[in-house]
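Asks: can't give you the sequence, but here's the structure:
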């Protein structure tokens, strides 16, 4: 059917978003969101747009200068975590939208396997055209990354920025940490009215409340920046009713995270808030339900099946979601633009994080 609507002249010129929008019966903004995996497009509409884009050869045959299949490497860690499984699924969907001349290779490397990471970065088993990766900031890994970038290979850092001068697709993690601290303070100090009520009735001001923060480790720049932002905001406050007691490292192990939270609750009667800077909080809600009488404020990262349930039942106060699907789409688009496969039609906006509460939970 579509062949009847597309003439030879249109096939020979560069296809635009307007061409795709016209044949798909949608607006150009919807096409841009669908092709860049930005969300807010119904699945059936997205499939229609991708089919039209393929038919119009929007992801065209390789331009002059390219020979053979273009292979893009995506290196990730921890496939068992809910966050990285989201990213992996996003790249899987994106790969299905590409023409036969562009292939996305997705690989997972154990985060403690530094030599394995270096090998994947420096010696791929095929001719690679670009590299997208999220990795820990170990010196040997960063040295290998620097070497391949200096050789001219397009490199895009995803989720966590380890080398400041290389392209990065991800949220402002320092701002995310500060935002978590701001929301926690307003929830605990201003939101419940307990302190103000006590002062108005002549009661004593409530004693200081302590907060703990959990993250994987300082091996990941994104976690480090979140903790720095969170602790920095609290340290800057002029009042002393809320303070960071400790930063605990759970290496994104759900059982260890649960143990650390339970231990902190039972050992500190002044604990009022928990910030989880990592993306996998599998058992935190279960622990907090056992201590529901404490009414602890929990702010964490990423919206998934687990945190969605915790938000819905009130166990979790707020989640900071960085829409990894959007990041995957931008990273892929950036690589294809650098390789001349698609035109740089519109510069993609940097990913923004969104604040999700029980009131705007989808």
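Replies: Sure thing, it's come through. Everything numeric in this text was worked out from a predicted model, so none of it was measured.
Asks: Only C-alpha atoms from now on, for both contacts and neighbour counts.
Replies: Fine.
Asks: ok, which stretches of the stretch 201-350 of the chain are helices?
Replies: 221-236, 254-267, 284-290, 305-312, 324-338 (DSSP state H, counting those that start in this stretch).
Asks: take a look at this one as well, against the first:
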């Protein structure tokens, strides 16, 4: 009687290579996150044991990506940073992401750092304001490495790709909801963001254009807060008191002033009574949605942006993720559809 040979298992390969089964799975299914030396040992073990499957034929080196961020103090900035810490595992590619944070008011330092690392990185992910100086250095370095701008585009820079939502469309979505709330009467108040930050300015453009295209400019008020926050809050409260037909408050940027206004809604009836729409699903915004201090958040999906940026750079070098990376689009959240991990049971 002929004895049937036992099929080689992942456990057999792991034991022979001296690694865990999860490592064998990552190597054989090309999920990344394993050193070249360990990958080679696993493949040799699989061949020695006569594994009856197609094995990876190439041990790809790890891609080195530099993420350069112009540091600001927004919650969205922190979410982008957190996404970069886990993106390699999420996307399943052999990638190392180095993170460098440079104060937003030091463009000279940012430009110098880009010039320093460009020659030793397979790609650069850049989150920075659209300044002529930054655009110039990106244009100079585009032949040395793949450069992807994220969240805020840097126009006329020669960057290889921009990854982010269409901010004008996001602003128009907020305007459409605001207009629907006021359809039977009332007006909308939009707060202008701080200057120099391109994304929220684009959202405000989309928001105001919605009313202009419908000849409804008379239903929109725009408030530009002074730099002194207590004075700005006092002026806003006075405006809402004087203009008692305002029904919606819109902020295109979840900045310190927007947060202060939302908090003031706990004491100020003229703020609490309004429908409030803002951007970016920070932990604080989640808490405010749950408590009813705000009504809707339009999120830019930073994890998806980071994944798409890394995927683009990887594809430029011939790497293909086994996980499909969807195009980036904004998402609308209320207290009823928060991500499952953020819901209160």
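Replies: Cool, the structure landed. Please read these numbers as outputs of a predicted model, since none were measured by experiment.
Asks: now what about the TM-score between them?
Replies: The pair, once superposed, lands on a TM-score of 0.74 when counted by TM-score structural alignment, normalised by the length of structure 2; 299 aligned residues with a Cα RMSD of 3.6 Å.
Asks: Which stretch among the helices of the stretch 201-350 of structure 1 approaches residue 60 of structure 1 most closely?
Replies: Among the helices of the stretch 201-350 of structure 1, helix 324-338 comes nearest to residue 60 of structure 1, with 11.0 Å by Cα to Cα.
Asks: where in structure 2 is the aligned partner of that closest one, by residue range?
Replies: Alignment of helix 324-338 of structure 1 against structure 2: residues 302-316, by TM-score structural alignment.
Asks: Now the matching stretch: buried residues?
Replies: Using 16 or more other Cα atoms under 10 Å as the test for burial, stretch 302-316 of structure 2 gives 302-314.
Asks: Over to stretch 171-183 of structure 1?
Replies: The neighbour-count check on stretch 171-183 of structure 1 (16+ other Cα under 10 Å) flags 171, 172, 173, 174, 175, 176, 177, 178, 179, 180, 181, 183 as buried.
Asks: from these, which is closest to residue 151 of structure 1?
Replies: Comparing those against residue 151 of structure 1 with Cα to Cα places residue 171 closest, at 27.1 Å.
Asks: Please verify my assumption that the closest one contacts residue 157.
Replies: No: judged on Cα atoms under 8 Å, residue 171 of structure 1 makes no contact with residue 157 at a distance of 11.6 Å.
Asks: for residue 237 of structure 2, what are its contacts?
Replies: 270, 271 (Cα atoms under 8 Å, 6 or more residues apart in numbering).
Asks: Then residue 96 of structure 2?
Replies: By Cα under 8 Å, 6+ apart, the contact set of residue 96 of structure 2 is 62, 63, 64, 65, 88.
Asks: quick one, which of the helices of the stretch 201-350 of structure 1 is nearest to residue 4 of structure 1?
Replies: Each of those has some distance to residue 4 of structure 1 by Cα to Cα; the shortest is helix 324-338, at 29.1 Å.
Asks: Would you mind getting the average deviation of that closest one from structure 2?
Replies: Its aligned residues in structure 2 lie a mean 1.0 Å from helix 324-338 of structure 1 after superposition (mean Cα distance after the TM-score superposition for structure 1).
Asks: Now do that helix: distance to the chain's middle.
Replies: With Cα atoms, centre = their mean, to the nearest Å as the basis, helix 324-338 of structure 1 stands 13 Å off its chain's centre.
Asks: Which residues does that helix contact?
Replies: Residues outside helix 324-338 of structure 1 that contact it (Cα under 8 Å, 6+ apart): 35-39, 83, 86-87, 90-91, 94, 130, 132, 154-156, 158-159, 169-170, 342-344, 348, 351.
Asks: Narrow those residues to those in helices?
Replies: 35, 83, 86, 87, 90, 91, 94 (DSSP state H).
Asks: Tell me the counterpart of the last one in structure 2.
Replies: When you say that, I think you mean residue 94 of structure 1. Matched by TM-score structural alignment, residue 94 of structure 1 corresponds to residue 87 in structure 2.
Asks: nearest residue to that match other than its sequence neighbours?
Replies: Leaving aside its sequence neighbours, residue 87 of structure 2 sits nearest to residue 307 (Cα to Cα, 6 or more residues apart in numbering; 6.1 Å).
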